[in-house]
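Enquirer: Structure here, sequence nowhere to be found:
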């Protein structure tokens, strides 16, 4: 829980009114976010403004299914690409969970962490302290901070300030993870069917209220059952994952891409009419057709059929009706020989 009540009064005495005010303001900004990158940027802004540390580095788990870390590295307020040869963050989080320290010095970490290779990798960042992102459920990441620029090591009051900011960040990151789990398909990392339906309802309301146009693509992998029968379900899962990756890279950041179910996908295209949506769909179709899917016995050739529909306020009353229109176009693509795009009239 973030500091409150008597704990805030105690902090007030130690840190001072201005520091306490900053902590509450930053905490409010951080906990209002559900996007991981925005949470981290708010924390970095606060720490850099307060301490002018040369760098700030976050390590958090990639997701529930992968232990490799995602690294957010900032030099000043500028995000920098950083490659650390750390195949797993699990041992780091386990080490930090074994005690209740709100921070440890890197010297202590170096002496006590059992894997010298991990110590050497982290030492490249020249950290002074390591701050765990701790919640009631455990540690969900860590922050590496080098010494303050030109003003000596962190003081006890500095550490208290950092600890309280990080407590807010830990809660916000936990909430972001819960939101991700509730809205994301675990296999493909696309949005889930349930969240797709919610988003589609919102787009329909917006179209009715403001007259905005938008379109829907329904996409199905051709002859997918044959791939599963011939190559096994693991190969089928790999194809689904690769197609999800192609979809993400083929649309805009404002577009909404979901796994509709099984081998079927859906894409909502805001502010795009049927003609524009057909162009997007054809680009996706060609990208998948040209893509070389890896298989145990060589490259596999995969195609998709796509149905396109534009939302019509005057004749589509519900989301189900709209989906049915896009589905009709999809089935027309199948009936006409597959590997094609059909626009519902």
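Expert: Received, thanks. Since this is a predicted model, take the numbers as computed values, not measurements.

Enquirer: going forward, measure contacts and count neighbours with C-alpha atoms only.
Expert: OK.

Enquirer: Show me the strands in the stretch 1-150 of the chain, by range?
Expert: Taking DSSP state E, counting those that start in this stretch as the criterion, the stretch 1-150 of the chain contains strands spanning 55-63, 66-75, 78-80, 104-105, 129-135, 138-145.

Enquirer: Which among those is found nearest to residue 92?
Expert: Proximity to residue 92 (Cα to Cα) singles out strand 138-145 among the strands of the stretch 1-150 of the chain, at 8.6 Å.

Enquirer: Next, the angle from whichever helix or strand comes after the closest one to strand 55-63.
Expert: Stepping forward along the backbone from strand 138-145, the first helix or strand reached (DSSP states H and E) is helix 156-183. Direction vectors for helix 156-183 and strand 55-63, defined by axes from the mean of the first three to the mean of the last three Cα atoms, to 10 degrees, enclose an angle of 30 degrees.

Enquirer: okay, now the one to match up with it:
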């Protein structure tokens, strides 16, 4: 039997039938040398809010179909309001770009990092809560260990707080993972910075 599978010409990832862009790297199906710029955030160079949300929906549907786990980490820069006051918009944007590179380097090749306008989102397919905690710990250590040139001395060392949401194969149900992880993050930030905050229960 002849395979009808379509793979991305840039990264090799499998593409869904009828898809115009690769869900892994956003390369156009008909033009593998051209990146789909409209799905990329202009400040960080990461996937933007719209693409990241669509990717989470797609990956959640796939996880439900095949009864596989999926997790999402939502992260916010600690003390961001003070950083913005000290640096202003242009230098703050430089710091976000540098942070985006650190985050992209701290996750697996199968994971995706996006920027939602005021927070980062890491999509972790095939990852249960325990695995996501390991990933979150790796991310926090990578961020805290990096010396940020864009920090200009005062903010050369920064940290993140994260919210974590997971859908497990034995408790499947349609969930807004980004919203759930964001709520966990917001609810837990009063407990201190540089921590991971979990969703208490997900169906």
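Expert: Cool, the structure landed. Note that the coordinates shown come from a computational prediction; the quantities given were computed from them, not determined experimentally.

Enquirer: Could you export the strands of the stretch 1-150 of the first structure to TSV, including columns for mean neighbour count?
Expert: Output for the strands of the stretch 1-150 of the first structure, formatted as TSV (neighbours: other Cα atoms under 10 Å):
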stretch	mean neighbour count
strand 55-63	20
strand 66-75	18
strand 78-80	13
strand 104-105	14
strand 129-135	23
strand 138-145	21
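
Enquirer: In CSV, list the ones you listed along with distance to residue 236 of the first structure.
Expert: Converted to CSV, those look like this (distance: least, Cα to Cα, whole Å):
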stretch, distance to residue 236 of the first structure
strand 55-63, 22
strand 66-75, 20
strand 78-80, 36
strand 104-105, 46
strand 129-135, 37
strand 138-145, 32
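
Enquirer: So which of those is nearest residue 30 of the first structure?
Expert: For the strands of the stretch 1-150 of the first structure, distance to residue 30 of the first structure was read as Cα to Cα. The smallest value, 13.5 Å, belongs to strand 129-135.

Enquirer: Where does that closest one end up in the second structure?
Expert: Strand 129-135 of the first structure corresponds to no residue of the second structure when matched by TM-score structural alignment.

Enquirer: what about the helices in the second structure?
Expert: 49-66, 80-106, 129-145, 177-188 (DSSP state H).

Enquirer: Check those helices for me and report the most buried one.
Expert: Mean neighbour count (mean count of other Cα atoms under 10 Å) peaks for helix 177-188 among the helices of the second structure, with a mean of 21.

Enquirer: how many degrees apart are it and helix 49-66 in direction?
Expert: Using the same axes, to 10 degrees, the direction of helix 177-188 of the second structure lies 110 degrees away from that of helix 49-66.

Enquirer: Run the chain-centre distance for helix 177-188 of the second structure.
Expert: The chain centroid and the centroid of helix 177-188 of the second structure are separated by 13 Å under Cα atoms, centre = their mean, to the nearest Å.

Enquirer: Next: stretch 196-210 of the first structure.
Expert: For stretch 196-210 of the first structure, the distance to the chain centre is 23 Å (Cα atoms, centre = their mean).

Enquirer: Contacts for that stretch next, please.
Expert: For stretch 196-210 of the first structure, the external contacting residues (Cα atoms under 8 Å, 6 or more residues apart in numbering) are 212, 213, 214, 256, 257, 258, 260, 268, 270, 311, 313, 319.

Enquirer: The fifth one: neighbour count?
Expert: Looking back up the chat, that one is residue 257 of the first structure. Neighbour count of residue 257 of the first structure, defined by other Cα atoms under 10 Å: 25.

Enquirer: How much space separates it from residue 301 of the first structure?
Expert: With distances defined as Cα to Cα, to the nearest Å, the gap from residue 257 of the first structure to residue 301 of the first structure amounts to 23 Å.

Enquirer: Ok, the second one next?
Expert: For residue 213 of the first structure, the distance to residue 301 of the first structure (Cα to Cα) stands at 35 Å.

Enquirer: Looking only at neighbour counts, state which of the two leads.
Expert: Taking neighbours as other Cα under 10 Å, residue 213 of the first structure and residue 301 compare with residue 213 leading, 20 against 13.

Enquirer: what's the counterpart of that one in the second structure?
Expert: Structural correspondence for residue 213 of the first structure with respect to the second structure (TM-score structural alignment): residue 69.
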